[in-house]
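**Q** Sequence plus predicted model, see below.
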Amino acid sequence: MEIENLTGGYGDTNVIFGLSARVHAGQVLGVFGRNGVGKTTLARLIQGSLSPASGGIVFRGKDIAALKAYQRRAIGIGYMPQTNMVFNDLTVLENLCIGNPSRPFEPYFDRFPRLAERLDQAAGTMSGGERKILAFVRTMLEDTDMIILDEPSEGVQPENIGLMAQCLRERVEAGAGAFLCEQNLSFLTEVADHYLGIDQGKAIIDRSAADISPQEVRSALSL
């Protein structure tokens, strides 16, 4: 996926300004920045729930900027939003099955056994961290080639964040690309192959993981 001079936001109010980035298959792009700098807006522009004011979004060589969110999902772009990430009235199992999973549940149940124990429980009765894990696993199960994750570790216990990192790396090593918006530095540094730091809707860092230190990432997060 290539993002080319992307500008957009909400109605007449732009939040992202002329931003460009690239995510290869087998790569995690770690997008970071303070709260309110535009990470979620960027994720939604790529996913399709927001329409860009200008610029291109190219997936597999085709400009998809005019496609709706459901059309982007149909061509292999998955999405885990930061909020409202599960259907509260549906059970855990029903939530997992929504995306037509193409992968077996068992490896994820081995890592997150609470899901297996609560298959018949309404997702809305789970804790915030448990709902995050449920949404994350559902996204990992889907047959998608590009995965957009918006703050997946927020509210999740540290030991489970490490397991999420393992799952994400496995999906990427199997050929997916991932666009990860995240403020958790340990999660970022464990999985990211390339970093895109943004502030006020513009890129301030665009560097490979080999060319940037965790201290530099931490400094950018505190700007």
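**A** That came through fine.
**Q** hey, let's count contacts and neighbours off CA atoms from now on
**A** Will do.
**Q** ranges for the strands of the protein?
**A** Using DSSP state E, the strands assigned to the chain run over residues 2-10, 13-22, 28-32, 52-59, 62-63, 77-80, 146-150, 177-181, 194-199, 202-208.
**Q** I'd like those strands as CSV, with distance to T125 and mean neighbour count appended.
**A** Supplementary listing: these in CSV, determined by distance: least, Cα to Cα, whole Å; neighbours: other Cα atoms under 10 Å:
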stretch, distance to T125, mean neighbour count
strand 2-10, 32, 19
strand 13-22, 34, 17
strand 28-32, 30, 27
strand 52-59, 36, 19
strand 62-63, 40, 14
strand 77-80, 19, 26
strand 146-150, 22, 25
strand 177-181, 26, 27
strand 194-199, 35, 23
strand 202-208, 38, 17
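**Q** Next up, a structure to set beside the first:
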Amino acid sequence: MAIALSVTGLRVRYGPIEALHGVDLDFPSGAVTALVGRNGSGRSTLLNTLAGLVRPSAGRVVWNGTDITAWPADRRAREGLTLIPERGGVFAGLAVADNLRLFADGADVEPALTAFPILAERMSQRAGTLSGGEQQMLAVSRALLTPARLLLLDELSQGLAPRIAARLYEVVTTLATADRTVILVEQHTGEALERAEVVYALSRGTVTFRGDPTEYRTHPDTAHRS
């Protein structure tokens, strides 16, 4: 399986605290990879480092053969790396319609409305007044309306009803194509394991498991499980 993104010897520090301890990971092209672990394990730090929001103290990030370690976040975004953060992927003060227009940048917004019909009923409503599930649907719409080549999703299903989480994952899974790679960060692993092809578990800034979902479910070390 071809590798879209790889990190080698990645270390991240917040002052005197090291959050990632020399992490080595490969993310396959056109697949869904799940990053799982408890709060404080380093999952979100890793995702923010991949997005360029956090600068590593050591190590390399290579995307499609190009070293992007020194690239700022805006350059990564322009090249097709899209981060959808936990509870913060929408413009809360703008109407749903305005959010979609900004995401689409002149393109048709219909793919988002087809995937999430409820948004068509909320077009004039401010995004900040939507339910948690509807806000996540709107946030995921960004990936449907932009030419993202690498999609990073942080806690997609956190606090959502199972049926809403399942629908979000159903849509996200379709985004993993030959030219688009998806990385999911989750604490609660149910849907993530159903959809992922590769699973990595982190604990206290180190990788404690790497393999496929079946191997993860039967792994004897339960310290990293939610």
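**A** That came through fine. Only a predicted model underlies this, so the values are computations on that prediction, with no experimental measurement involved.
**Q** Now do whichever residue in the second structure pairs up with N88 of the first structure against G128 of the second structure, distance only.
**A** Using TM-score structural alignment as the criterion, the counterpart of N88 of the first structure in the second structure is A92. Separation of A92 of the second structure from G128 of the second structure (Cα to Cα, to the nearest Å): 4 Å.
**Q** which helix of the first structure spans the most residues?
**A** Within the first structure, and with DSSP state H defining each element, the longest helix by residue count is helix 158-173.
**Q** now the aligned residue in the first structure for T69 of the second structure: how far from G55 of the first structure?
**A** When the structures are aligned by TM-score structural alignment, the residue of the first structure matched to T69 of the second structure is A65. Using Cα to Cα, one obtains 8 Å as the distance from A65 of the first structure to G55 of the first structure.
**Q** One more: C167 of the first structure?
**A** Counting by Cα to Cα, the separation of C167 of the first structure from G55 of the first structure is 32 Å.
**Q** what number of residues lie near the counterpart of A43 of the first structure in the second structure?
**A** Alignment note: A43 of the first structure maps to L47 in the second structure; criterion TM-score structural alignment. Applying other Cα atoms under 10 Å, we find 21 residues neighbouring L47 of the second structure.
**Q** distance between the ends of stretch 201-216 of the first structure?
**A** Across its full length, stretch 201-216 of the first structure reaches 19 Å between end residues, using Cα to Cα.
**Q** tell me, what residue is most central in the first structure?
**A** The structure's the first structure has its C-alpha centroid closest to L149; by Cα atoms, centre = their mean the separation is 1.0 Å.
**Q** Please tell me how far the counterpart of that one in the second structure sits from I17 of the second structure.
**A** With TM-score structural alignment defining the correspondence, L149 of the first structure maps onto L153 in the second structure. Computed as Cα to Cα, the L153 of the second structure to I17 of the second structure distance reads 25 Å.
**Q** residues contacting the counterpart of L138 of the second structure in the first structure?
**A** With TM-score structural alignment defining the correspondence, L138 of the second structure maps onto L134 in the first structure. The neighbours of L134 of the first structure, taking Cα atoms under 8 Å, 6 or more residues apart in numbering as the test, are 86, 92, 95-96, 115.
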